[in-house]
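Student: A structural model of the following input is requested.
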Amino acid sequence: MNVSRDEQRVLHVLAQGGRILHFKDDGGRLVEVQCVTHEGWRLSSCTLDLFKRLRKRGLIASAGGGPYRITRSGLAAVRSRPDNR
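Tutor: You can find the predicted model right below:
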C-alpha cells in the first residue's frame, strides 16, 4: 500500500502510543483534528485532509467515541524505523 511521507509520520506516532483527538461543531461535523504523541506533544503535520485519507483507508479507527488509534492494517502499512522498536 502506498503511504505518503506525512501519513507515515502520523502512523509512526500512533504506533508508538499516540492518538488523534477529533473536535466537532454543534451540528456534529468534524472541524479539527490534533495528533498527540505519547509524551503529549502535538504533531503539526496532521491535517483534516490527511486524517480523512487515513480513516477512509482503514488505517485508523475510533472505538466508542474515543480518540482515533492505529489499526492492525495501519501497523502493517507503516514502515519500520529504529525508534519504533
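
Student: going forward, measure contacts between C-alpha atoms and count neighbours the same way
Tutor: OK.

Student: which residues in the chain form helices?
Tutor: 5-15, 48-57, 72-77 (DSSP state H).

Student: In the second one, which of the residues would be classed as buried?
Tutor: Applying a neighbour-count criterion of 16 or more other C-alpha atoms under 10 Å, the buried positions in helix 48-57 are Leu50, Phe51, Leu54, Arg55.

Student: any idea how far the first one is from Asp83?
Tutor: To Asp83, Leu50 is 23 Å away according to C-alpha to C-alpha, to the nearest Å.

Student: I have a second one here; can you model it like the first so I can compare?
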Amino acid sequence: MNISKNEQRVLHVLAQGGLIKVIKDDKNHILEADCITRDGWFLTACTIEVFKKLRKRRFIRSHGGAPYRITREGLVAVRAELFQR
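Tutor: Prediction:
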C-alpha cells in the first residue's frame, strides 16, 4: 500500500504512543488536527489532508470522543524506521 512520507511520520509517532486531537466547529466539522507525540511535542507533518487520508483508510480511530489513536491496520501499514530527534 502506498503511504506518503508525512502519513508515515504521523503513523510512526502514533505507534510510539502519540495521539491526534481535533478541533471542531459548531456543526461538528473538523477545523484542525494536532498530532502530539508521547513527549508532548507537536508534529507539523500532520495536516487536515493527512488526517483525513489516515481516517479514510481506517489507520486511526477515536473511541467515544477521545483523541485519535492508531488502529491495528495502522500498525501493520507503518514501516519500521529509526526515530531521529
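
Student: wait, which of the buried residues of helix 48-57 of the first structure is closest to His38 of the first structure?
Tutor: Nearest to His38 of the first structure, judged by C-alpha to C-alpha, of the buried residues of helix 48-57 of the first structure is Phe51 at 18.0 Å.

Student: Tell me who's in contact with the nearest residue to that closest one once chain neighbours are set aside.
Tutor: Leaving out its chain neighbours, the residue that sits closest to Phe51 of the first structure by C-alpha to C-alpha, 6 or more residues apart in numbering is Val33, at 7.5 Å. With contact set as C-alpha atoms under 8 Å, 6 or more residues apart in numbering, Val33 of the first structure has these partners: Ile20, Leu21, His22, Phe23, Cys46, Thr47, Leu48, Phe51.

Student: still on that earlier bit, widest-spaced pair of the buried residues of helix 48-57 of the first structure?
Tutor: Spatial extent of these (C-alpha to C-alpha) is set by the pair Leu50 and Arg55 at 8.6 Å.

Student: how about the helices of the first structure, which one is nearest Thr37 of the first structure?
Tutor: helix 5-15 (5.8 Å).

Student: which of the residues in that closest one are buried?
Tutor: Those would be Glu7, Gln8, Arg9, Val10, Leu11, His12, Val13, Leu14, Ala15, for helix 5-15 of the first structure by 16+ other C-alpha under 10 Å.

Student: for Arg58 of the second structure, what are its contacts?
Tutor: Shown in contact with Arg58 of the second structure (C-alpha under 8 Å, 6+ apart): Thr71, Glu73, Gly74.

Student: ok, those residues in the first structure: which stay?
Tutor: On the basis of both residues aligned by TM-score structural alignment, their matches' C-alpha atoms under 8 Å, what survives of those in the first structure is Thr71, Glu73, Gly74.
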